[in-house]
Structures are given as structure tokens and as C-alpha cells.
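Novice: Sequence plus the predicted model coming up.
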Amino acid sequence: MQTNWRNNHFLHLDKPLLFGLLLLSGIGLFVLYSAGDQNLDLMLRQMLRLLVGFGIMLLLAQIQIQHIVRWIPWLYLGVIVLLILVLAIGEVSNGSQRWLNIGLFRFQPSEVMKLAVPLMVTWYFADKALPPNYGRLLLAILIITIPVILVSMQPDLGTSLLIASSGLFVLLLAGISWRIIFGITTLGTLLAPIFWIFILHEYQKERIRTLFYPEKDPLGAGYHIIQSKIAIGSGGVYGKGWLNGTQSHLQFLPERTTDFIFAVYSEEFGLIGVLVLLSIYIFILARGVYIAIHAQDTFSRLLVGSLILTFFVYIFVNMGMVIGLLPVVGLPLPLISYGGTSIVTLMAGFGLIMAVHTHRRFLSS
């Protein structure tokens, strides 16, 4: 029976999940073509990055998750070293030191850490009794805190928060008590003034102030949010049509190919288009939850659960900041925004999710 299974399933791929990701990527290319003023070179670069991302997803999906486990600590330590190199010799752009330039291309090690942190925390909990005791919990928090501090020093508040959330999701799924959650929340609230005074940079404080009153500086700090809201509202129910968005094509909307591409999509496809996009995201999230529920061991359940929740945070934070519910933190809309390292990291995560599910079927057969 094992031989027949191999003959009938040459590739380990979860077809529903693959379908959702391909559909989402196709929509992303259409929107990017419009947002980028029909720039074919931009499209080709994005297609190349998607091909690399899907290739890595395909490769990881073929590997049994048990074989990946042994490399997790080395991945985590390797990315820590890269983050230290970023602070020492990283390339500076727009006031932030986030990239390593190795000649042929540059990349953000912090994006890889979004995958390395949940992997490392999951690896640490995999062979231990759950819920974790206080000693193990403190060590897990240290595993999360070290890269968060390194990334926040770049500075990159948005990515550091996402890294923190990806690790904290593992803690939540590991079954920590509500008393601990309440205690951490209370401590975070008490430390908020210290965080505001000593940790946040002035531009980050300005983004938070702008969230509550963007009209105070409509041509400065509030410009992004105001123009984004105008674009989304002008789309109405049915949208203005593909390539017909005025806010983006008349150069009113900033960062329209990256952080604010959702505003371009909303203007051109309207409420109906937004509902379609949300339906695809919900389908991918639901499939991920299904795979997590049916995983065969603790490591697989914690890993898939944390990765799919992190994917949700990507969507929630990007859409929330574009419609003015959250501060602007510079997170891309998954598989829609133009980007390189973020696409590869996301697809690597989905490759691991597929590996958990398809090899589960193989082992059971």
C-alpha cells in the first residue's frame, strides 16, 4: 500500500492550500501591474520572486518534518548572527539599517526570523510536558526576546512586533494559563509609558499620534492614511475597474505597490472585490487550521498553528493600517504587495505546513 501511495502521489502537496496560494498570487500580479503603472519590469521581478517562493515551498513540502527538526536550532542561531551583522555592516535605507547586501541581491534577515522564532519555540516545547512550567516559559520568552530586541534596534517596530507575536502564538497554543496571560498583559500595560519614553523613536510616536488624528497634518504625517481612506472610499461597491484607479495613477497614494497596495485594490475592485479577496484569505486560514487540528504530534500542531496565526496577523495589521484602524508599521499584504524576502519566508512557512499534512497521510497509510 505504501508503494501505491508513492506512485499515485509523486509530489507532497496539499492541493486546496496550493490552489488558494496560486489564486492569491495571481490576483497580486494583476493588482501590482496596475499599482506599478503597468511596469512590466516590476511584474517580471515579482513573478521571479514568486517562482523562487513556490519552488522553496515545493522543496520543503517533500521533506518529512522530522528531518527538518534537527536543523532548527542552527537556523535560529544563524539568523541571530545575521541580525548582528545587519547592525554592524547592514545597508542603510530611509533611516533604517535592515538589509544585508551580498552582491547579487540584498535581503532582510529579520524576515527569516518570522519563521525561525516559531520554529525554535516549537522545537523547545516539542518533547516536553505541556502546559510549560515557569522555568521553561521564561526560557521560551528569552528565545523570543533576543531577536525582537535586535530587530527593534534597526529600527523596525512592525517586524519586531510580528516576530514577537509569532513566538507568543506558540506559547498560547502550548496551553499557558490565563493567569499568566493576564499577568503579562498587565505588566505590558504598566511598562507602556517607559516603552513610549525610552524605546520608541520620534517618528514611531508620530505614527501613533497620527492614527487618532491624521487631519492634524494632512500634508505630512497624516497624508498616507488620508489618501488611503479616500482611495478605498472612492471604490464604492463595484470599484472603478482594473487600471482605472485615480488615486494611484495620479500619484496621490504613496507606497502603492507595497504597504498600501490594498488601497489600490479596493479603489479598482470595490467592496465586492474586497469580499472576494477576504474569502480567499479565509479559505487559506481555514485550511491551515484544519491541518493543525489533524496534525499527528505536538510539534506539528504547535508549528502549523503558530504559522497560520502569524499569516493572519500579516493580513489583519496591513488592512488595519491601510483603513486607519492601526498605526502605519510597514508590513506587506501577503502575496499581494511587492516584495522579496517576505514572499520567500511566507512560502517556506506554507511548505512546512504542507509537509506536516501530506507526510501525515503518508505515515498513516
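Specialist: All right, it came through fine. Numbers count the residues shown, from 1 in each chain.
Novice: Please count neighbours and contacts with C-alpha atoms only from this point.
Specialist: Fine.
Novice: do you know how far Gly167 is from Lys128?
Specialist: Using Cα to Cα, to the nearest Å, Gly167 is found at 17 Å from Lys128.
Novice: between those two, which one's more packed in?
Specialist: Shown here are Gly167 and Lys128; by other Cα atoms under 10 Å, Gly167 has more neighbours (27 against 12).
Novice: who touches that one in this structure?
Specialist: Listed by Cα atoms under 8 Å, 6 or more residues apart in numbering, the contact set of Gly167 reads 117-118, 121, 144, 306.
Novice: May I ask which two of those residues are separated the most?
Specialist: Ile144 and Ser306 (13.3 Å; Cα to Cα).
Novice: And the two? Which one has more around it.
Specialist: Ser306 (28 against 24).
Novice: Surely that one is in contact with Leu162?
Specialist: No - assessed by Cα atoms under 8 Å, Ser306 is found out of contact with Leu162, at 11.6 Å.
Novice: quick one, strands of the stretch 1-150 of the chain?
Specialist: 91-93, 96-101, 106-107 (DSSP state E, counting those that start in this stretch).
Novice: winner for burial among these?
Specialist: strand 96-101 (a mean of 19; mean count of other Cα atoms under 10 Å).
Novice: Please compare the first structure with the one that follows:
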Amino acid sequence: MENKSVYWQRFRAYFMVFDVPLAILIFLIVSTGIVTMYSAGIDFPGRLENHLRNIVIAFFVMWFIANVPPQTLMRFAIPIYAVGVSLLIAVALFGVIKKGARRWLHIGFDIQPSEILKIAVPLMLAWYFQKREGTLRWKDFGVAALILAIPLGLIVKQPDLGTALLVGAVGFTVIFLAGLSWRLLIGLFLAALILVPTVVWPRLHDYQKDRVMIMLDPTKDALGKGFHIIQSIIAVGSGGTTGKGWKNGTQSHLEFIPEHTTDFISAVYLEEFGFFGSLFLVTLYFLVVVRGLMIAANAPTMFARLMAGAVTAIFFTYAFVNLGMVVGILPVVGVPLPFVSFGGTAMMTLGMGLGILMSVQHHRGLMKS
């Protein structure tokens, strides 16, 4: 009897790693995503089943990472970053080209190594700043900028604007949370205002320039490059206050909204559930970000604090960019809506990220000691 009690306590401990407020919020988002995917994927046999499979896998990834103490995660920072950058170099040399972009590596099946860097970059930066805690100087921020710039440059070259945006945002978040001066931050902002039109804009690919110009005026090519945004905005507007009702969205079911199970699934949701539905979903995402920042603020070590802040930044960027894209205030990029859009790789990345958040929260007492 005593042995059974010991085994039960050990078994139970493995499943007590979940942060309850965060778990409830994610459950509500995932449930909303399943309901939306059922409607959006009606014309795609097997899409809902595959979405459910991805959710289950992401759950086990989250659970596994949540059981790994942050101190152990630190040990893998350099190897994961080195493998990620090496794979990006391999993509540049031997990568598979699809739709004009060299983003994939074929190893019996196709993988997209840039996804690894969404976790590897903040992991490496957090490790670097942890090792220099208390002795940070200007040159350390320069080294951190180089750690970020190497994979970012390789991803931009593929080109993959969406992933580059996410990696850049989360990397900059870690550097900022490590203690970047507000004066320097303002200086960087002013420098960006100068460099974007003079240096960055001329170097963008034509399709990237088109996305920005179409965002400003989608009617310039209403039946071509502006079609996606126009149809998405129509779907959002036609949802009105309460929406057209579940499975009654005309824009999606009449095939006016492209990619309506992936990048534009939020347009399906907004059309069917309207303003109140959007308020519900945005509130859930907002609360996840708030909870993530609370976990970061209470983390006992710099590494844990920076990783929690980085994961929160990933989640915020995913949600903000996707929702901004479908309502026409941001250019169209391949960024999914967290735990709603179909996509196995992004789901695994988010599962890993939330696992790190829960690990930081669960192991904070151990780290203090």
C-alpha cells in the first residue's frame, strides 16, 4: 500500500506542473479553435482530425517541457542554437525551393529549420545574459545583437518575412528585458526611421514591397494581390455585432477567403461570431500575455525571466500580426493565429513556449534555493 502511495505521488507530481490560470486560458482558446476549424475545414476532408492530432502532440510537448527545470534548459541553449544556425546554412546551400522561396530542407521529408530559431534565439540570448548578469556592458549588447543578426539574416535571405518578423521581435524583446537603455532604444527607433526608407526598402523583394503597398490601398489590384485583404475585410465587416452564426459564414464557405484554415482563419471566426466573438478571443489572448508577464516578473533568475518574457512576446506577436493582417492594418505575412490556425510546426513551437512558461512558474521555488 505504501509503495502504491509513493508511486502515485511521483506520478501526480509530473502532472502538477501546469499553471492553472494559464492552462484554463489555453483550454478556452483551443476549444474556440476547434469550433472554428470544424466550420472552416468542412470542405477539407481530414483537416479537423489533423488539427486535433496537432493539438494532442503540442499538449505532450508542453507537458514534457514543463517538467524540465529552467536550469536544464540552459544547458541546451548553445547546442540548439548551433544546430538551428547550421540547418539554416544548409538550407541556403541545399534547400528545397517552393513558391519562389528556399525555406525547406529535405531529409527524407521536408523540414523548415527557421521554426527552430523562434525558440533557439531567445534561449541562446537568455543564456548569454544569465552568464553576464551583474557585469553587463555595452559590448555585451553588441554580442547579443550579433547572436540575433546571424539567424535573422539567413531567414530574411530565404526569404521568409513572417518568421523573420517573429524571430526579430522575440530576440529584441530579450535584449530589451536584459536592460537595454531607453536612450539607446530611442536612438535605434530614430535610426530605423532613417534606414527603413533609404536602406531597407530598396533591398526588399518586389513581392514584399507589393504587400506593403497593397496594405495601404488594396483596391489598386482588387482582383489580384489585393483580393485576399479585401475579401477578409468584407468577411470581418459582414459579421457585424453578433456574427452570422457558426458554419454560416458566406465568405469562407463560398471560397472567397483564401487560406481560410490557416493564415486567414481569424476572418472566418470574425464573420461567424462578430464583434462580441472577437472581443472574447482578444480578451483571452490579452489575459495569456498578462499571465506570461506575471510569470516573467516573478521569475527568480535572469534566464527564467528572459525566457518567460520571450515566450510571451512570441504569443503576442503571433496574435497581433495575424489579427492585424486580416483587418488590413498590417501586410499579409504567413503568421498563424495561436492554437486556432491549422499548422503542425507552429503548434509545436507554441507548445514548447508554453511549456517553458509553465516550467518557470512551477520550478521557481527550486531556482530560489
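Specialist: On my side now, so go ahead. These numbers were taken from a predicted model, which means no experiment stands behind them.
Novice: Just the TM-score for the two chains, thanks.
Specialist: Once superposed, the chains reach a TM-score of 0.94 (TM-score structural alignment, normalised by the length of structure 1), with 361 aligned residues with a Cα RMSD of 1.9 Å.
Novice: before we move on, back to that, from the contacts of Gly167 of structure 1, which ones fall inside helices?
Specialist: Of the contacts of Gly167 of structure 1, the ones assigned to helices by DSSP state H are 117-118, 121, 144, 306.
Novice: how about those in JSON lines, adding distance to Asn94 of structure 1?
Specialist: Compiled in JSON lines, those are given as follows (distance: Cα to Cα, whole Å):
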{"residue": "Val117", "distance to Asn94 of structure 1": "26"}
{"residue": "Pro118", "distance to Asn94 of structure 1": "29"}
{"residue": "Val121", "distance to Asn94 of structure 1": "32"}
{"residue": "Ile144", "distance to Asn94 of structure 1": "27"}
{"residue": "Ser306", "distance to Asn94 of structure 1": "31"}
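Novice: With Ile175 of structure 2 as the reference, measure out to Asn54 of structure 2.
Specialist: For Asn54 of structure 2 relative to Ile175 of structure 2 (Cα to Cα), the value is 32 Å.
Novice: repeat for Leu152 of structure 2
Specialist: 15 Å.
Novice: Counting neighbours around each, name which of those two comes out higher.
Specialist: Leu152 (25 against 21).
Novice: pretty sure the more buried one contacts Ala169?
Specialist: No - Leu152 of structure 2 lies out of contact with Ala169 (Cα under 8 Å); the separation is 10.4 Å.
Novice: neighbours around the closest residue to Leu180 of structure 2 other than its chain neighbours, how many?
Specialist: Computed as Cα to Cα, 6 or more residues apart in numbering, the closest residue to Leu180 of structure 2 that is not its neighbour in sequence is Phe141, at 7.7 Å. Look at Phe141 of structure 2: counted by other Cα under 10 Å, it has 19 neighbours.
Novice: same check, this time on Leu77 of structure 1
Specialist: 14.
Novice: got it, and Ser228 of structure 1?
Specialist: By the criterion of other Cα under 10 Å, Ser228 of structure 1 has 28 neighbours.
Novice: For it, which non-adjacent residue is spatially closest?
Specialist: Using Cα to Cα, 6+ apart, the closest residue to Ser228 of structure 1 is Ala263 (5.6 Å).
Novice: just checking, what residue in structure 2 corresponds to the one you found?
Specialist: Matched to structure 2 by TM-score structural alignment, Ala263 of structure 1 sits across from Ala267.
Novice: I'd say its match and Gly237 touch.
Specialist: No - the pair Ala267 of structure 2 and Gly237 does not pass the contact test of Cα under 8 Å, sitting 9.6 Å apart.
Novice: Regarding the equivalent of Leu172 of structure 1 over in structure 2, which helix or strand does it belong to?
Specialist: In structure 2, Leu172 of structure 1 lines up with Phe176, judged by TM-score structural alignment. According to DSSP states H and E, Phe176 of structure 2 maps onto helix 161-177.
Novice: list the contacts for the aligned residue in structure 1 for Leu161 of structure 2?
Specialist: Matched to structure 1 by TM-score structural alignment, Leu161 of structure 2 sits across from Leu157. Contacts for Leu157 of structure 1 (Cα under 8 Å, 6+ apart) come out as 151, 329.
Novice: And Leu157 of structure 1, how close does it get to Ile141 of structure 1?
Specialist: 18 Å.
Novice: what secondary structure does Trp246 of structure 2 sit in?
Specialist: Put simply, Trp246 of structure 2 is coil when judged by DSSP: H, G, I helix; E, B strand; the rest coil.
Novice: isn't it right next to Phe273, touching?
Specialist: Yes - contact criterion Cα under 8 Å: Trp246 of structure 2 and Phe273 qualify, at 7.1 Å.
Novice: neighbour count winner among the two?
Specialist: Phe273 (26 against 16).
Novice: That one touches Thr242, doesn't it?
Specialist: Yes - at 5.6 Å, Phe273 of structure 2 counts as touching Thr242 under the criterion of Cα under 8 Å.
Novice: So which of the strands of the stretch 1-150 of structure 1 is nearest Ile184 of structure 1?
Specialist: Going by Cα to Cα, the one of the strands of the stretch 1-150 of structure 1 nearest Ile184 of structure 1 is strand 96-101, 28.9 Å.
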